[in-house]
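1. Mind looking at a prediction? Sequence and model below.
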Amino acid sequence: MKKRNIAIGTAIACLLLAACGQNTDKETVRVAEVTRSVFYAPFYLAIAEGYFADNGIDIELTTTWGGDKTMTSLLSDGADIALVGSETSIYVASQEAADPAINFAALTQTDGTFLVAREDTGDFQWEDLKGSTFLGQRKGGMPQMVGEYVLKQHDIDPHADLTLLQNIEFANISSSFASGTGDYVQLFEPQASLFEEEGIGTVVASFGTEAKQVPYTSFMAKQSVLDQNADLFVRFSAALYEGQKQIQSQSPEETAKAIEPFFEDTPIAILASSVERYKEQGSYAEDPVLTEEAWAQLLEIMEEAGELPEPIPFSELVNDEISKQGME
């Protein structure tokens, strides 16, 4: 019934605009997101509040479940924009791509995963991971690289001090942990909180608070597409910025209600607590501008993980002018 009411409301709004003689034509923009998470709440909020529609954009959103799949979708023209870890643009550029993926707007600025333990000891210490089985993420992906970076900061060698499992597809990691695989796992929200509610595990630490700011997830498009329609991406950034400002100014409960259609099976209370967790640790970028300092931190994390093919300069893979214009 709720979806029907939303659809009816949208239809009425369109009729009113037409009656006033306004142009309701919008450009459809296909966005491929690497996962569905409250970590991306400012983007969903901007969609729900109509900020993209106000800028003449109709978002067609697809969840592609994994950085490699998301980038493949972008490069093969299956999507116009990819919402994915910035490291993927470096991997593509290192292969001397004729049409590289360019980061043009930032969405998140910290790691978005939480360490979930199967057993709650009540007094977690990082050294507890030694000798455990850790259900890891995809090799070379941001969750895994930041995870390893944080473990090393706590004098833990992720490849020697614990059993690291990396043979499970990204989309299946949470279900594998739920079925009994691993003592610890990295999970995004709201999955981490859902596991707590269901008694499957307990959040004992945040990788977002342990690591420095990093361009963890950004919007990117192929260079040729950016060149052909720069105004479209400026308007996209403007709409995103409105969502970023609103999530900072309103309560987690208000945000949860707005983004509920994106998480049909998740209770409002879980959505609200997930938003609050991310806000408290500063995970949501306050504006869409990706900075050189954050890019440098990304390169450091990739190099520490042994995954940096070459240190590609900020200027080659980031177009910060688009997001700056969008903010204006």
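-> Done, it's in.
2. can we go C-alpha only for contacts and neighbour counts from here?
-> Noted.
3. Just the helices from the stretch 201-328 of the chain, written as ranges.
-> 207-210, 223-228, 230-249, 252-259, 268-280, 292-304, 314-317, 320-327 (DSSP state H, counting those that start in this stretch).
4. Confirm for me that Ser274 is in contact with Ser193.
-> Yes - assessed by Cα atoms under 8 Å, Ser274 is found in contact with Ser193 at 7.2 Å.
5. helix, strand or coil for Lys139?
-> coil (DSSP: H, G, I helix; E, B strand; the rest coil).
6. what's around it, how many residues?
-> 13 (other Cα atoms under 10 Å).
7. What residues does it make contact with?
-> Residues in contact with Lys139, defined by Cα atoms under 8 Å, 6 or more residues apart in numbering, are Met145, Gln166.
8. take the one below as the second:
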Amino acid sequence: MKLKSGMKAAALALTLVLAGTALLTGCGPKTQEGPVKVRVGEVTRSIFYAPQYVAVNKGFFKEQGLEIDLTTTAGGDKTMTALLSNGIDVALVGSETSIYVHQQGSADPVINFAQLTQTDGTFLVARKPLEGAFDWSKLKGVTFLGQRKGGMPQMAGEFTLKKHGINPHADLTLIQNVDFANIPAAFASGTGDYVQLFEPQATVFEKEGKGYVIASFGVESGKLPYTVFMTKKSYLTKQSATVQKFANAVQQAQNWVQQATPDEIADAIISFFPDTDKAVVRDVVKRYKDQGSFATDGIVDQAEWNNLQDVMEAAGELKQRADHGQLVDNTFAEKAKQSVK
């Protein structure tokens, strides 16, 4: 059926209007996309992870066009389960967990791409103040309240004891059946002569006169990729641009932390620790900063990777050594280090 002349004219006019609109839309500015959301699961909430909170609160992630959805996944097993089941995109957890996944066999391996901390974060705390120089041999025969078996704190602790000629399973009474969250309370109530504690509990105990820091397991066990941002290889491949932006923000935060004072860092991260006195946050930051716990860049080097596996082997937790190139991808951290100033 043919259109009447009036209808033809109307149809033509409509076509021209639509064409003009399309032309103007094509020539005009494109609507900017919103920030890319990255779901991050941290193994625990800790001042030890100060650079991560700096990256959030100083807007470094935002500058990279990223929106960080941060959740505390409470434990290495739960964090890795969340990552493998796509509950999160990126995990902040001990790099030993990527090796455990590798040992079990995985078609989609977990890759370490940006290191955040480079030493163990625990301290040896005694019930009484230190008299004279500390000698590790004093631990022989004592009751030692340690960390959960299989975790990096426990492995770094045992590695240090063995380094000083102490067999943790023969030369002292080792307690390892107390949940991580309950260790400070157990020591405060009288369990153990010495305890291996994270911050801020160690500093809080000192301020309250309940314990005294006499040595650092971080210093004793050396540099290792203690806490690292990691993701599945599939995400790394499909979202490489996002991962690079993430690494850039982490590097910017690391640069800032290296130059900032403990007071400035405490001010930047205090919102993540509303129930902790700012003076405690500052003292904890200073202790970690002074001993070099905060990584200066995200690169996981071969020496650190080897030391990690030495610690795991000494604890009997490593079935077979994992190749650095299989589970570490430094390209993002290396590019971030070169480009972020």
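-> Right, received. Where do you want to start? The structure presented is a predicted model; accordingly, all values stated were derived computationally and were not measured.
9. TM between them?
-> The TM-score (TM-score structural alignment, normalised by the length of the first structure) is 0.90; 308 aligned residues with a Cα RMSD of 1.6 Å.
10. Show me what Phe113 of the second structure aligns to in the first structure.
-> Matched by TM-score structural alignment, Phe113 of the second structure corresponds to Phe104 in the first structure.
11. you'd agree that match is in a helix?
-> No - looking at Phe104 of the first structure with three-state DSSP, it is strand, so not inside a helix.
12. That one and Asn319 touch, don't they?
-> Yes - in this structure, Phe104 of the first structure is within contact of Asn319 by Cα under 8 Å, at 5.0 Å.
13. Of those two, which one has the most company?
-> Neighbour tally, Phe104 of the first structure and Asn319, criterion other Cα under 10 Å: the higher count belongs to Phe104, 26 against 19.
14. residues contacting that one?
-> Counting by Cα under 8 Å, 6+ apart, Phe104 of the first structure has contacts Ser218, Phe219, Met220, Ala221, Val289, Leu290, Val318, Asn319, Asp320, Glu321, Ile322, Ser323.
15. Separate out the buried members of these.
-> Ser218, Phe219, Met220, Ala221, Val289, Leu290, Val318, Asn319, Asp320, Ile322, Ser323 (16 or more other Cα atoms under 10 Å).
16. before we move on, the earlier item: between the helices of the stretch 201-328 of the first structure, which gets nearest to Gln22 of the first structure?
-> helix 230-249 (18.3 Å; Cα to Cα).
17. For the closest one, grab the matching residue range in the second structure.
-> Following TM-score structural alignment, the aligned partner range for helix 230-249 of the first structure in the second structure is 240-259.
18. Mean distance of the matching stretch to its aligned residues in the first structure, please.
-> Mean deviation of stretch 240-259 of the second structure from its aligned counterpart in the first structure after superposition (mean Cα distance after the TM-score superposition for the first structure): 0.6 Å.
19. possible to save the helices of the stretch 201-328 of the first structure as a markdown table with distance to Lys139 of the first structure?
-> As requested, those are exported to a markdown table (distance: least, Cα to Cα, whole Å):
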| stretch | distance to Lys139 of the first structure |
| --- | --- |
| helix 207-210 | 17 |
| helix 223-228 | 26 |
| helix 230-249 | 30 |
| helix 252-259 | 31 |
| helix 268-280 | 24 |
| helix 292-304 | 11 |
| helix 314-317 | 22 |
| helix 320-327 | 28 |
